[in-house]
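K.L.:
how does the following fold in three dimensions:
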Amino acid sequence: MTKVVALMSMSLDGFVADPDDGVAEVFDWYFSSGDVEVPTGGADPMTFRVSAPSAGHLRALTAELGAMLTGRRTFEVAHGWGGRHGWGPAFVLTHRVPDGWLRPDSTVHFVTDGLESAVRQAVAAAAGKSVGVHGADTIQQCLNAGLIDEIHVDIAAVLLGSGVRLFDRLAGAPVWLGDPAVTAGVGVTHLRYPVRKA
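P.N.:
Purely as a prediction, here's the structure:
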């Protein structure tokens, strides 16, 4: 059965971006926490340089993903991943398709008819694998709708003090989680929680 999995890096004090939408501090561990290379796919491939535990975590995570779901803000910050997300087809929840983004070779799809439709389309595209959800607002919407099965949070060893919070507007709080799986990396701790269904 396909799982819908929230995926984010955040600071220890709960921020996924600084007040100017900068994400360098919470994503720095991808590029400077070790000497194990983990290449990514997509239109603009990158190579992560992480510790051995983080490399194992990333390889296992990406192997289980079949599609991604994200919001317009994350799409804009990531410059649309050049039209091809490295972790599978990406479904962008938005009110309006951005100009110039209906491209025949792109694996980025825009969903304008709501969250449930976006999740259904991503689940269908995942073909039995997991759907990764990223972007604070999209994760919050999915949690509020009871659509998240697991939360994967990479806690970067940094305190931002302010910015964009990951769990800021939870309508149904408290959200009860199961026991975590914990992987200690260098400069980051990887946490994986099942979400308890009501």
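
K.L.:
alpha carbons only for contacts and neighbour counts from here, please
P.N.:
OK.

K.L.:
centroid residue for the chain?
P.N.:
residue 134 (2.8 Å; C-alpha atoms, centre = their mean).

K.L.:
residue 3 contacts residue 147, doesn't it?
P.N.:
No: contact criterion C-alpha atoms under 8 Å: residue 3 and residue 147 do not qualify, at 9.2 Å.

K.L.:
the residue nearest to the centre of the chain and residue 72 touch, don't they?
P.N.:
No: look at residue 134 against residue 72 with C-alpha under 8 Å: they stay out of range, at 10.7 Å.

K.L.:
now the second one, please; I'll put the structures next to each other:
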Amino acid sequence: MGKVFTHMTMSLDGFVADPHDRIGELFEWYEAGEVTVPNPNETVEFRVDAAGARALRELTENCGAVVAGRRLFDIADGWGDKHPAGAPVVVVTHRAPEGAAERWPTTTFVSGVEAAITRARGIAGDQDVSLASSTIAQQALDLGLVDEVCVSLVPVLFGEGVPYFTKPAAGHLLLDDPIVVQGRRALHLRYPVRR
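P.N.:
Next up, the predicted model:
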């Protein structure tokens, strides 16, 4: 069985978007190099440095399913039913959008984080499950369902916005030492969750 991990690109002060859900300079690292990392979504291009390409491949090549929140799904317009990780998406929502089955046939809509991760694990089989929304990641961390926390840390300060992390429900959450990859415009960090 693969691992469940969360990955977000984050400002140095902990935000994944500004207060209006705009990403600003956060995704500059996806365009900061000469190495193209292919993905199935023709509207998204990754041209990163060699270190960033290695980090990006580690996040996507074994990804069997992505879990996202409804807010991110709506902002991304469902990625046109082709998430850049190349995996089916499970969306946590109480109500699927109108016409969802026709417009996003590879996307599954599930109520509740635990149910979504269970469904994603079923879809992924032996591959990994990636959590792509900060609120979903926090809830999954609180439920003890995350094996690894991944951060692409970008040299920008937002000052306010949508945080990657909020107060853990059970207090401190201890992580193991990071695996560190220094890339251009991002420092890629992977922290196994200590059990």
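
K.L.:
quick one on the thing from earlier: list the contacts of the residue nearest to the centre of structure 1.
P.N.:
Neighbouring residues of residue 134 of structure 1 by C-alpha atoms under 8 Å, 6 or more residues apart in numbering: 6-8, 68-71, 74.

K.L.:
who wins on neighbours among the residues you listed?
P.N.:
Tallying neighbours with other C-alpha atoms under 10 Å puts residue 69 at the head of those, with 30 neighbours.

K.L.:
part of a strand, is that residue?
P.N.:
Yes: per DSSP: H, G, I helix; E, B strand; the rest coil, residue 69 of structure 1 lies within a strand segment.

K.L.:
for residue 89 of structure 1, see how far away it is.
P.N.:
9 Å (C-alpha to C-alpha, to the nearest Å).

K.L.:
so what sits against both of these two?
P.N.:
With C-alpha under 8 Å, 6+ apart, residue 69 of structure 1 and residue 89 have common neighbours residue 122.

K.L.:
show me which of the contacts of residue 134 of structure 1 is closest to residue 21 of structure 1.
P.N.:
residue 74 (9.5 Å; C-alpha to C-alpha).

K.L.:
my hunch is that that closest one is in a helix, does that hold up?
P.N.:
Yes: with three-state DSSP as the criterion, residue 74 of structure 1 is part of a helix.

K.L.:
what is the aligned counterpart of it in structure 2?
P.N.:
Aligned by TM-score structural alignment, residue 74 of structure 1 pairs with residue 72 of structure 2.

K.L.:
residue 171 of structure 1 now?
P.N.:
By TM-score structural alignment, residue 171 of structure 1 lines up with residue 169.

K.L.:
tally of neighbours for its match?
P.N.:
12.

K.L.:
what about it, which SS state?
P.N.:
Quick answer, by three-state DSSP: residue 169 of structure 2 is coil.

K.L.:
ok, now which ones touch it?
P.N.:
Taking C-alpha under 8 Å, 6+ apart, one finds residue 142 in contact with residue 169 of structure 2.

K.L.:
and the gap between it and residue 141 of structure 2?
P.N.:
Residue 169 of structure 2 is 9 Å from residue 141 of structure 2, by C-alpha to C-alpha.

K.L.:
for residue 168 of structure 2, same thing?
P.N.:
8 Å.

K.L.:
those two: who's more crowded?
P.N.:
residue 141 (22 against 13).

K.L.:
need the strands for structure 2, in chain order.
P.N.:
Remark: strands assigned in structure 2 by DSSP state E are 4-11, 15-17, 35-37, 46-48, 63-69, 89-92, 108-110, 128-131, 148-154, 162-163, 179-182, 187-192.

K.L.:
now the ones you listed in CSV, with distance to residue 99 of structure 2?
P.N.:
CSV is the format used below for those (distance: least, C-alpha to C-alpha, whole Å):
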stretch, distance to residue 99 of structure 2
strand 4-11, 29
strand 15-17, 28
strand 35-37, 32
strand 46-48, 30
strand 63-69, 18
strand 89-92, 15
strand 108-110, 12
strand 128-131, 24
strand 148-154, 33
strand 162-163, 29
strand 179-182, 41
strand 187-192, 37
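
K.L.:
looking at those, which is closest to residue 122 of structure 2?
P.N.:
Using C-alpha to C-alpha, these put strand 63-69 closest to residue 122 of structure 2, at 8.9 Å.

K.L.:
what's next to the closest one, contact-wise?
P.N.:
Taking C-alpha under 8 Å, 6+ apart as the rule, strand 63-69 of structure 2 contacts 85-93, 116-117, 120-121, 123-133, 135-136.
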